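Enquirer: structure for this input, please:
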Amino acid sequence: MDNVIIRSERLDDYHAIAMVNAITFDYSFGMGEVPLINVLRNRTTFDPDLSLVAEYRGEVIGHALFTPQSVRVKGDTLQAVILAPIAVHPDFQKLGVGSMLMEEGHQRAMQRGFHLSMLLGHPSYYPRFGYRTRMFGESHIRIQVEDLPASSLSVTERRVERGDVAALCSMWEQMYGDGSLAFMPGDSIMDWISYGSGVRASAVTVDGKLSGYIRYVLKDPQKIIVFLADRHDTAVAILNEMKTRLMPEKQELLLPLYPYSRAVKELVTIPYESEFRAGKASMIKILSDHQAIASYCNEVEAGSLAPGSVIWPVEFEVL
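Expert: Predicted coordinates for the structure are as follows:
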């Protein structure tokens, strides 16, 4: 398609970008991906030059947002971009506008030193741009409540405070940092408080001491999004509290832990079943020659390495 300009977003584009996304993502009665764009702009790492618009005859007809995200890959900390969302006005789809947005975004990300781009998308479309499927997924361990030891420790949920963040980051390293691939939470309190109105993010004290963190869906607490604990006995205490107070009718607990991690071996000493899903929609495009990401993708494709388990940043809970 001729006469299309791909450029960085400007402040006066916000309404037009929202319009394009609202029209394109019409799967519900709401605003689609528009709230996600708004909250991703609040990130300290947000880069307006990675929020791209396609302009045709003075009208914004497409938008693609590449969000910087630190990722742990085989022990190395790499800089990635998350491609989400990408939208093209329905009147201009299948004319190459989406391709132009992605190609420009990939070039800019590479120039800025990013090592990989990640997305959830259609598996027959994105591989033509170098994305490899089944590169990551989601994992859980399933614990039967009857196997959970009793605990006499006192557990309290409270709001996350700024002074908690360093300890929570340390707990994350202990429980998730040795996975083959994982999104790393940031060191701002905004990385630990959920944007989702139906999600609660809590610092957890055990006998008055900060000992854990849980993020879960309020209407269905069994859907635990993140679980952190500093020791085995505090993990048991937190799980007992959740079982007793939030889901007394449930017979099992699902914890979003990577079954091959050190934390599972050290903290979970009761029987459990592991579950893992890595669908075709979970894709990575390599943007640099860094050895860690190249070997990760090659080993996952060869079946010699289990794909990493990704917990999406809190901003994505607004959807």
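Enquirer: going by C-alpha atoms from here, please, whenever you check contacts or count neighbours.
Expert: OK.
Enquirer: I'd guess Arg200 is in a strand, am I close?
Expert: Yes - with DSSP: H, G, I helix; E, B strand; the rest coil as the criterion, Arg200 is part of a strand.
Enquirer: now it: how far from Val145?
Expert: 22 Å (Cα to Cα, to the nearest Å).
Enquirer: how about Met171?
Expert: On the measure of Cα to Cα, Met171 and Val145 end up 24 Å apart.
Enquirer: one more to put side by side:
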Amino acid sequence: MTEEKNLKIRSETIADYAGIAAVNFAAFGMTEESSIVALQRQSENFDPDLSLVAEIDGRVAGHVMFMPHRVQLLGETVRAVNLAPISILPEYQKKGIGGKLIEAGHNLAREKGYDFSFLLGHPTYYPRLGYLPNAYGFSTLKATVGFSRPGRDQSHDLPALTTRPVKQGDGPTLYSLWRENFLPEVDFSLDPGEALVEWVSPNPAVEALAFLSEDGSEIVGYCRTRKATPEKPIMFLAKDGAVARAMLELLAEKKAEQGEASAVEFELPLHPSARLSAELGGGAHCRTGIYTMACPLRPSLFDEYYAQVNAGERPPGFPIWPTAFELS
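Expert: Reported below is the predicted structural model:
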């Protein structure tokens, strides 16, 4: 085809930003994907080499981003890339350009030493490009907190906590708390690092709270949640089980302000292997599916992990997605 003969795949440059945004809007009919691309460029992990464009006759006709991550597997930290998003101009779709972009990205990521690529995507398209289903999952632990009236005193056997919005300078403390909560047990944990953009959502409807000790001297908990649904946190970190329960009481009071319920059932983003899950009584449920896929780029720990998960010897891992994906 003419367009294939004139096709050039290369890494993006700053001059491509407007064209990439236009491709994403044309492909999806909204600006969310182009905003995700822009937000991911702010990450300290971003590598412009791995943000690829398909150029036809000098025009950006397609784009794919492979975002680098440090990922926990089998007690070790490995290097992987997340494919998201990918977009092709409508007039060039179903011509193999997407596959060529992905293949080029795989080759480049492999050369840079990344072990695998992962994504959440179409279950019949991506397996043709080497992606394996059921590579990771989603995990929740349900916990019910009862209360009498909003604003009541916290239970006497729980630490007294206060809250404030996450602010500049909190990143290192929150990152340390994350490590205590997720490492080394939880497979597929995505290392958020210390940068504030990884802890505060770009979406004003999402609230990031630091929970402080009674004297206000120490951050002992963190929660990122949509303001309308505080019972379903996106990320939930606590120093220990007692702090976690005190945090849930404060969040329950927030929910109580929205209605007259006598109890709140939380769905906490906790993996069965997480320390905090056990301290809250266990019972975390992890589920996977044909949409949660990964593609091995070279022999690595991923192969052993994937074999154990599919043999039922190990629960699937649980990534908590970066704040860039919280726009909707």
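Enquirer: TM-score them against each other, please.
Expert: Laid over one another, the chains give 0.92 as their TM-score (TM-score structural alignment, normalised by the length of the first structure), with 311 aligned residues with a Cα RMSD of 1.8 Å.
Enquirer: looking at Met171 and Val145 of the first structure, which is more packed in?
Expert: Neighbours per residue, other Cα atoms under 10 Å: of Met171 of the first structure and Val145, the larger number sits with Met171, 21 against 15.
Enquirer: which residues of the second structure does the helix or strand harbouring the more buried one align to?
Expert: Assigned by DSSP states H and E, Met171 of the first structure belongs to helix 165-176. Mapped onto the second structure using TM-score structural alignment, helix 165-176 of the first structure spans residues 171-182.
Enquirer: mean per-residue distance, the helix or strand just after the helix holding Met171 of the first structure versus the second structure.
Expert: Counting by DSSP H and E, the next helix or strand C-terminal to helix 165-176 of the first structure is strand 181-183. Strand 181-183 of the first structure differs from its equivalent in the second structure by a mean of 1.5 Å after superposition (mean Cα distance after the TM-score superposition for the first structure).
Enquirer: give the other helices and strands that strand 181-183 of the first structure contacts.
Expert: The helices and strands touching strand 181-183 of the first structure, judged by 3 or more Cα pairs under 8 Å, 6 or more residues apart in numbering; DSSP states H and E, are strand 59-73, strand 308-309.
Enquirer: how much does the match of helix 165-176 of the first structure stray from the first structure?
Expert: Mean deviation of stretch 171-182 of the second structure relative to the first structure after superposition (mean Cα distance after the TM-score superposition for the first structure): 2.0 Å.
Enquirer: who's in contact with that stretch?
Expert: Contact with stretch 171-182 of the second structure is made by 189, 192-196, 199, 219-222, 237-239, 274-276, as judged by Cα atoms under 8 Å, 6 or more residues apart in numbering.
Enquirer: 7 Å instead, please
Expert: The contact list for stretch 171-182 of the second structure, computed with Cα atoms under 7 Å, 6 or more residues apart in numbering, reads 189, 193-196, 237, 239, 274-276.
Enquirer: closest to Thr163 of the second structure among those?
Expert: Nearest to Thr163 of the second structure, judged by Cα to Cα, of those is Leu237 at 13.5 Å.
Enquirer: which position in the first structure pairs with that closest one?
Expert: Aligned by TM-score structural alignment, Leu237 of the second structure pairs with Leu228 of the first structure.
Enquirer: hang on, its match packs against Gly212?
Expert: Yes - between Leu228 of the first structure and Gly212 there is a contact under Cα atoms under 7 Å: 4.9 Å.
Enquirer: show me the strands in the stretch 201-319 of the first structure, by range?
Expert: 209-217, 220-229, 252-255, 273-277, 282-286, 308-309 (DSSP state E, counting those that start in this stretch).
Enquirer: dump the ones you listed into CSV; add distance to Val4 of the first structure and mean neighbour count as well.
Expert: Shown next, in CSV, are the strands of the stretch 201-319 of the first structure (distance: least, Cα to Cα, whole Å; neighbours: other Cα atoms under 10 Å):
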stretch, distance to Val4 of the first structure, mean neighbour count
strand 209-217, 42, 20
strand 220-229, 41, 20
strand 252-255, 47, 20
strand 273-277, 39, 15
strand 282-286, 25, 23
strand 308-309, 38, 26
